[in-house]
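Asker: Just need the structure, nothing else, for what follows:
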Amino acid sequence: MIFSPYVLQKSNHACVQVEILPATAEDVNSTRREPRWQTDWTSAYLSNPAVEKYAMKAPDRELIALGAYQITGRKAYVYIIYAESAPHSNPTMEPKHGRKYYGIGAALIAFGIKFSIDHGCRGDVVFEAKTDELARHYAEDFHARQIPSASSGGPKRFMLADEDAWRLFSRYLTEEE
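Answerer: A predicted model of the protein is given here:
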């Protein structure tokens, strides 16, 4: 089996193959220009050298999303620090006009699982839900398990491991011919 390109659905129902590559300084800096992203990816928090940032891009090099990943100190799992769609596909920023691309979150989490496997963390990933709606989505659609938050009263934290991680990851596997 091989890991195939990530496929997103466009708003016109067409599918597009995207790449996830290390984010460039230009990718990160673009979050500060119009149309502004929800998060400034040049912040001190996301600029930590231990945080690895990746960019999801369309074939025409259009920036679709960014993801920030960190291997935990003991290589127990990969922490998906942050994942964000570009303004044109962010449902909280474009609710009236609709999103340009769909499936971004699943692809960024699947990439996190691959990143975890590649770095000896067995495919285990941990991430947080920014909203209750996302928490329901992670639990119902990905079968992610809620785990204790890092801090009291913090955001809802989830883990994908074992069969549940494999189920999402395997969406992007194809048989070799």
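Asker: C-alpha only now, for contacts and for neighbours.
Answerer: Will do.
Asker: Can you get me a residue count around Thr24?
Answerer: Residues lying near Thr24 (other Cα atoms under 10 Å) number 12.
Asker: One more, please, to line up against the first structure:
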Amino acid sequence: MYFAPFIVRAEHERKVPVVIERATAEDLKATAKAPKWQTDWTSEYLADEKIEKYSLKTKEGNLIALGAYRVMGRKAYVYILYLESAPASNPTLTAKREYYGIGEVMIAFGIKFSIDSGCRGDVLFEAKTPELARHYEKDFHARQVATLNSGGPQRYMLADEDAWNLFEKFLAEEEP
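Answerer: Sure thing, here's the model as predicted:
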């Protein structure tokens, strides 16, 4: 079995194979160029060496999303600090998205990263909005966990069978 990530092209409703690899300095710098992303990925907050940044690109090399991941608690779980879609697919920046399923595949990659890091596939992440919180609960069966700060964003965990169910969606019998 191989991890075979894909997203969906909105125009044709077709699966598009993608590549997830360590983000390059150029990938991060692209977030500050037009069209600007919501977040400058060269910021001090994301510069911490313990944060591992990955890019999601089409096979042609078009940057679609970035994700920031960190192994936590003596390899207890992977914390997904931040995920962001490129402006053309970010629902807060455009009414008509180019691609769908970006967050789902980036969380599935977090599960893979967790497995590869010896964390059993457990991931923890936050919902930036109440709509995302409902989406995580309904579609991923994520479980709400305690937050670090009172009044902060809702935190969710995917573990065990719920994590496997999401991860399994992106497995293939043959290497792409």
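Asker: Ala142 of the second structure is in contact with Gln154, isn't it?
Answerer: No - under the criterion of Cα atoms under 8 Å, Ala142 of the second structure makes no contact with Gln154, lying 11.3 Å away.
Asker: For Ile113 of the first structure, give its distance to Ala68 of the first structure.
Answerer: With the distance defined as Cα to Cα, to the nearest Å, Ile113 of the first structure ends up 13 Å from Ala68 of the first structure.
Asker: quick one: which of those two has more around it?
Answerer: Ile113 (28 against 23).
Asker: secondary structure element for the counterpart of that one in the second structure?
Answerer: In the second structure, Ile113 of the first structure lines up with Ile111, judged by TM-score structural alignment. Using DSSP states H and E, the element containing Ile111 of the second structure is helix 102-116.
Asker: in the superposition, what's the average offset of that helix relative to the first structure?
Answerer: Compared with the first structure after the fit, helix 102-116 of the second structure shows a mean deviation of 0.2 Å (mean Cα distance after the TM-score superposition for the first structure).
Asker: tell me what that helix is packed against?
Answerer: strand 6-9, strand 63-72, strand 77-85, strand 123-127, helix 160-168 (3 or more Cα pairs under 8 Å, 6 or more residues apart in numbering; DSSP states H and E).
Asker: quick one: buried residues of the second one?
Answerer: By that I understand strand 63-72 of the second structure. 63-71 (16 or more other Cα atoms under 10 Å).
Asker: want to try CSV for those residues, with distance to Glu13 of the second structure as columns?
Answerer: CSV is the format used below for these (distance: Cα to Cα, whole Å):
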residue, distance to Glu13 of the second structure
Leu63, 19
Ile64, 16
Ala65, 19
Leu66, 22
Gly67, 24
Ala68, 27
Tyr69, 29
Arg70, 32
Val71, 34
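Asker: just curious, which of the residues you listed is nearest to Arg14 of the second structure?
Answerer: Arg14 of the second structure has its nearest neighbour among the buried residues of strand 63-72 of the second structure in Ile64, at 15.7 Å by Cα to Cα.
Asker: quick one: contacts of stretch 50-64 of the first structure?
Answerer: For stretch 50-64 of the first structure, contacts defined as Cα atoms under 8 Å, 6 or more residues apart in numbering pick out 16-24, 27, 65-70, 85-86, 89, 101.
Asker: ok, now with 6 Å
Answerer: 18-23, 65-70, 86 (Cα atoms under 6 Å, 6 or more residues apart in numbering).
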